[in-house]
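S.K.: sequence and predicted structure are below.
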Amino acid sequence: MSGLPNLTSDDHVQGRPGADLTLVEYGDYECPGTGRAFGVVERLQLAFGQRLRFAFRHFPLVDENTRAMPAALLAEAAADAGAFWGMHALLLAHQDRLEDIDLGRYAEQFGLPDTGGTRAHHQRVERDMDSGKANGVTGTPAFFINGARHHGGLEFDALSEALHASGG
C-alpha cells in the first residue's frame, strides 16, 4: 500500500532522511502495547543503524484511554522545546502515571510552562490521528514499513524480518 503519506517536517523522526527503510508507528501513550513497542523500536534502531528512519505519530485512543490525549499534548509541548524524544521516553516509561499532577511534574522537569496544550498542539495530534484513520489504523501500536501496513507480530523478530523483507 502506498497510501501512507510521506513524512513531513511535522513528523517526529529519528534517523537520516536518505535511509533505506522507514518505520512509522502510530501509538498511544497509555496503551501497554505502545509501551512494549518502545523497547522493540530501540532494538530495531540499534540493529539497523543508519539504514532505518523511525517516525512516531500520535493516535490516542481517547474512548479507551482518557490520559492518552493529555500525554500527547505534553509531548507536543516538549517538541516545541526540542525535547520530544526525551518526553516520549518518559511518558512511555511511566504509562501508569499520566494524571494531571504527573504530567505537571514532567512538564517541570523539561522546563515547560504548562501541560494543557495549545491549539497548535491539538491540531498536530489531530493531523496524526486523521492520517492514521485514513490509513486504516484502529488500534495501537500500528506500524508501517516503507508505506505498507505491517500486519505481523509486534515483537522484535517479526518486525526485523519484515524490515529485511522490505529491502533492509
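M.R.: Thanks, I have it.
S.K.: when you work out contacts or count neighbours from here on, use the C-alpha atoms and nothing else.
M.R.: Will do.
S.K.: Val125 touches Ala72, doesn't it?
M.R.: Yes: at 7.1 Å, Val125 and Ala72 qualify as touching, with contact defined as Cα atoms under 8 Å.
S.K.: in the chain, which spans are strands?
M.R.: Secondary structure of the chain by DSSP state E: the strands cover 12-14, 21-27, 52-58, 142-145, 148-149.
S.K.: this is the comparison structure:
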Amino acid sequence: MNNEALKRLGTWVAVAVALGLMVWGLALLGSKPRAVTAGGALQDPVTASDHAEGNTLATNILVEYSDFQCPACALYYSLVKQITAAYGGRLMVVYRYFPLTTIHPNSAISARAAEAASRQGKFWEMHNLLFERQKDWSPSPDPTSLFADYAVEIGLNKDQFIADLNSAEVAARVQTNLESGERANVDATPAFYLNGKKLTNLQSYGDLEQNIKDALQ
C-alpha cells in the first residue's frame, strides 16, 4: 500500500472514530441525569388527569418526567419509591411521560403500555413492572407480547389492554406529556420539578430527600 493510500485510510478511520464518539455521547446525554441550563420551571400545572400517588391533596408536589427505557430512570425509580414511602403523607408524586425515542426505540410503546393500563385503573402497577423488568423488554424488537403478559399479571383485560395500547387516544396522551416536558425545558431524563422548580445536581437519594425536607419545613 502506498503512502497516499495509507493517508486516505487514516482519514477514514479518524472519521469513523469521531462518528462513534458522537453517537456514544448522544446516548449518554439522553439517559444520564445532569444539571439544568436555563428555564427550569414547570409550565403545565398538575391536574386531576395526572398520574399521582402519595397525598393527592398535598400542596407540595414532585413532578417527574421520565422514560421507561432510560437506565438512569430505572435507577431513580427506587429512589422515588423511597421518597413516596417516607414523605407520601405530605407530598404528591406525579409521573409524566417523556419518551426519548431517538435513543430508546421502545420508550414510546412502554409509555403507551402504562397509559393503557391506567385505562383499567392499574397505572402504578404497570409503571412498577416496566422499571423492575426493564432489562427483559428493553432489547426486544417488539415488546408488545411481554407487555400483554404484564397486563394479565396485574389483572387487566388483555384484549382491552391491547386495544388501548394501539389507540390514538393513548398515543395522544403520551404526546401531550412529552410536549409539556419540552415546554418545561426537560433536556435529560429523569427530570424532577418540586413545587414548580426544576431540581438540579441530583446524584443520590440524599440529594433528592434534602430538597423534599426543605420544601416540607
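M.R.: Sure, I can see it. As the structure is a prediction and not an experimental result, all values here were calculated from the model.
S.K.: so which of Val125 and Ala72 of the first structure has more stuff around it?
M.R.: Ala72 (28 against 20; other Cα atoms under 10 Å).
S.K.: which residue lines up with the more buried one in the second structure?
M.R.: Counting by TM-score structural alignment, Ala72 of the first structure lines up with Ala111 in the second structure.
S.K.: who touches that match in this structure?
M.R.: By Cα atoms under 8 Å, 6 or more residues apart in numbering, Ala111 of the second structure lies in contact with Asp67, Phe68, Tyr97, Pro99, Val174.
S.K.: the second one matches what in the first structure?
M.R.: Per TM-score structural alignment, the equivalent position to Phe68 of the second structure in the first structure is Tyr29.
S.K.: and the nearest residue to that match once chain neighbours are set aside, how far is that from Gly27 of the first structure?
M.R.: Leaving aside its sequence neighbours, Tyr29 of the first structure sits nearest to Ala68 (Cα to Cα, 6 or more residues apart in numbering; 5.3 Å). Look at Ala68 of the first structure and Gly27 of the first structure: by Cα to Cα, to the nearest Å, they are 10 Å apart.
S.K.: shared neighbours of the two, anything?
M.R.: Common contacts of Ala68 of the first structure and Gly27, defined by Cα under 8 Å, 6+ apart, comprise Pro60.
S.K.: what span of the second structure is stretch 38-47 of the first structure aligned with?
M.R.: Under TM-score structural alignment, stretch 38-47 of the first structure corresponds to residues 77-86 of the second structure.
S.K.: check which residues of the matching stretch are buried.
M.R.: Residues Tyr77, Leu79, Val80, Ile83, Thr84 are the ones in stretch 77-86 of the second structure that count as buried (16 or more other Cα atoms under 10 Å).
S.K.: so can I have a markdown table of these showing distance to Leu130 of the second structure?
M.R.: Shown next, in a markdown table, are the buried residues of stretch 77-86 of the second structure (distance: Cα to Cα, whole Å):
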| residue | distance to Leu130 of the second structure |
| --- | --- |
| Tyr77 | 10 |
| Leu79 | 16 |
| Val80 | 15 |
| Ile83 | 19 |
| Thr84 | 18 |
